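K.L.:
sequence first, then the predicted structure, then my questions.
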Amino acid sequence: MRILIVEDEKKLAGFMRQGLSQAGYPVEVCNDGSEALELAVKNDFDLILLDLMLPGINGFDFIKNLRVFGAETPVIIISAIVDSRQVVEGLNLGAVDYIRKPFEWDELLARIRTVSRFSSRSVQQKIRIEDLEIDIPSRKVKRGGSEIELTSKEFILLEYLARNANLVLTKNQLLENAWNMNFDPESNIVEVYMHQLRKKIDKGFETQLIKTVIGAGYMLKGNKS
């Protein structure tokens, strides 16, 4: 279950990211409502944990626009707001649950498990970018019709890049989401695996899909179908 945390309180967002990553959930964090909306519309998240008071656009407008763009991702509101009218407004707009801050960690995990069990949203099973095909259940990868053998970690890394195709992913994001590790500026594990992955995915092909964005991170670039 892939989760997007939309929270402008960076300390809380970091705490949530770390806890959910340790619980086995791939996690993205965004601190701005407008940027989070763009991220949510373009990517396949299974759940959004949403604060209401945000820079950019607030949580209410986030939910409205999310539905306008046709995204049916379940949203759990996490807010310090206690006005029942505003809570009801958020639920009426399409949120599936509301948790009041400060919250108990076990309660949050229980609410997430409930959404996971009862959500009717189907998980994307196959991803195709240009001539690259990724079959998630079988963990098989093909490019140009030829099968490519990847290690378990290489597959996890490629899947994460593919689900975020055409977005620049930082070294920190790759460590936290593909390795569930905290950022270590001295570690070169990302560079090593990206080098190996690029050799397997791009070597021998005219179009290079895996891009290094100097000073920023990495990106899997191509048309997604």
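P.N.:
Noted; the coordinates are in hand.
K.L.:
use CA for all of it now, contacts and neighbours both
P.N.:
Noted.
K.L.:
what helix or strand is the spatially most central residue of the chain on?
P.N.:
Nearest to the geometric centre of the chain sits residue 28, at 4.4 Å (CA atoms, centre = their mean). In the assignment (DSSP states H and E), residue 28 maps to strand 27-30.
K.L.:
got it, and residue 198?
P.N.:
Judged by DSSP H and E, residue 198 forms part of helix 189-202.
K.L.:
by contact count, what packs against that helix?
P.N.:
Here helix 189-202 touches helix 152-163, helix 171-178, strand 210-213, going by 3 or more CA pairs under 8 Å, 6 or more residues apart in numbering; DSSP states H and E.
K.L.:
so which elements touch the second one?
P.N.:
Judged by 3+ CA pairs under 8 Å, 6+ apart, helix 171-178 is in contact with strand 27-30, helix 152-163, helix 189-202.
K.L.:
deepest of the ones you listed, which one?
P.N.:
When you average the neighbours per residue for each of the helices and strands packed on helix 171-178 (mean count of other CA atoms under 10 Å), strand 27-30 leads with a mean of 21.
K.L.:
ok, second structure coming up, stack it against the first:
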Amino acid sequence: MNILVVEDDPQVGAALRRGLEAEGYTVDLAADGLAGLRLAQRRSYRAIILDIMLPGVHGYRVCAELRAAGVHTPVLMLTAKDGEHDEAEGLDTGADDYLTKPFSYVVLCARLRALIRRGGGTGGETLRCGDLWLDPATRRCGRGDTEVAVTPREFAVLKCLLQAPGTALSKTDILDEVWDMAYAGGTAIVEVYISTLRRKIDAPFGRHSIETVRGAGYRLVEDGPLHV
């Protein structure tokens, strides 16, 4: 199972490679953003571990360029920065998860396994709500004849909503369903993903299908009122 690690600190990079190879992964290591970007575009990986503070091309740009090029390999971002705004910036560029240094290697492995599971496809019937559809087998979704590109984590959040259309799901419900047990952050991260999904599956189509239910969470409908 191929993993790409993009990390400019030689000691951290070498330690990650040793640890991941001991877990049975095959690891490519890139020491700067440009090298990581080129590898990710040329080779197929099950996941990418991407540091943000890189020489030359920083991790935010690497992730954004990969997504723009149609590369949807799950990305776990590593950073010495902290705070919700930093996390939101990373997620807005297309990252699937975020881990702040210093981190537990056990937690990193758990997050990585969760990303790979979510990125692997689960099978099952196509889920629908109006003209919105999601195919778990092919990991594709869209509206009508238009396919919409989403990250693995966005796909998982949308799948959670589509499995119970018309039902209000709390942030905790969504967090428990989509995020790994090792995730130590709060429920605010769910708001970030709801916002990105609205920008992808609602706004371009003039729809308002993800409702905010005050005091309860979020509900998926065929076409609801303006977002609040």
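P.N.:
Now that the structure is in, tell me what you want to look at. Because the structure is a prediction, the values reported are computed rather than measured.
K.L.:
and the TM-score between them?
P.N.:
Remark: TM-score between the superposed chains equals 0.52 [TM-score structural alignment, normalised by the length of structure 1]; 122 aligned residues with a CA RMSD of 1.4 Å.
K.L.:
if we can go back for a sec, TSV please, covering the helices and strands packed on helix 189-202 of structure 1 and showing distance to residue 85 of structure 1.
P.N.:
Shown next, in TSV, are those (distance: least, CA to CA, whole Å):
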stretch	distance to residue 85 of structure 1
helix 152-163	36
helix 171-178	36
strand 210-213	46
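K.L.:
between the ones you listed, which one is closest to residue 11 of structure 1.
P.N.:
Residue 11 of structure 1 lies closest to helix 171-178 among these, at 16.0 Å (CA to CA).
K.L.:
one step back: on average, how far is the strand holding residue 28 of structure 1 from the matching bit in structure 2?
P.N.:
For strand 27-30 of structure 1, the mean distance to aligned residues of structure 2 following superposition is 0.4 Å (mean CA distance after the TM-score superposition for structure 1).
K.L.:
show me what the following helix or strand past that strand is packed up against.
P.N.:
Downstream of strand 27-30 of structure 1, the first helix or strand assigned by DSSP H and E is helix 33-42. Counting contacts by 3+ CA pairs under 8 Å, 6+ apart, helix 33-42 of structure 1 packs against strand 3-6, helix 59-68.
K.L.:
so helix 33-42 of structure 1 matches what in structure 2?
P.N.:
Using TM-score structural alignment, helix 33-42 of structure 1 corresponds to residues 33-42 of structure 2.
K.L.:
quick check, distance from that stretch to the centre of its chain.
P.N.:
Put simply, stretch 33-42 of structure 2 sits 19 Å off its chain's centre (CA atoms, centre = their mean, to the nearest Å).
K.L.:
residues in contact with the closest residue to residue 80 of structure 2 other than its chain neighbours?
P.N.:
Leaving aside its sequence neighbours, residue 80 of structure 2 sits nearest to residue 101 (CA to CA, 6 or more residues apart in numbering; 4.9 Å). With contact taken as CA atoms under 8 Å, 6 or more residues apart in numbering, residue 101 of structure 2 is in contact with 78-81.
K.L.:
so which of those residues is surrounded by the most neighbours?
P.N.:
residue 78 (23 neighbours; other CA atoms under 10 Å).
K.L.:
distance of it from residue 101 of structure 2?
P.N.:
Taking CA to CA, to the nearest Å as the measure, residue 78 of structure 2 falls 7 Å from residue 101 of structure 2.
K.L.:
about what we covered before: surely the residue nearest to the centre of structure 1 touches residue 7?
P.N.:
No: in this structure residue 28 of structure 1 lies outside contact range of residue 7 using CA atoms under 8 Å: 10.8 Å.
K.L.:
for residue 65 of structure 2, which non-adjacent residue is spatially closest?
P.N.:
For residue 65 of structure 2, ignoring the flanking residues on the chain, the nearest one in space by CA to CA, 6+ apart is residue 37 at 8.0 Å.
K.L.:
neighbours of the one you found, just the number please.
P.N.:
Per other CA under 10 Å, the neighbour tally for residue 37 of structure 2 reads 19.
K.L.:
if I look at it, how far off is residue 67 of structure 2?
P.N.:
11 Å.
K.L.:
equivalent analysis for residue 220 of structure 2, please.
P.N.:
For residue 220 of structure 2, the distance to residue 67 of structure 2 - CA to CA - is 26 Å.
K.L.:
the more surrounded of those two?
P.N.:
residue 220 (23 against 18).
K.L.:
give the aligned equivalent of the more buried one in structure 1.
P.N.:
That one, residue 220 of structure 2, aligns with nothing by TM-score structural alignment.
K.L.:
wait, doesn't residue 220 of structure 2 sit right on residue 162?
P.N.:
Yes: between residue 220 of structure 2 and residue 162 there is a contact under CA under 8 Å: 6.9 Å.
K.L.:
give me the common contacts of those two.
P.N.:
residue 129.
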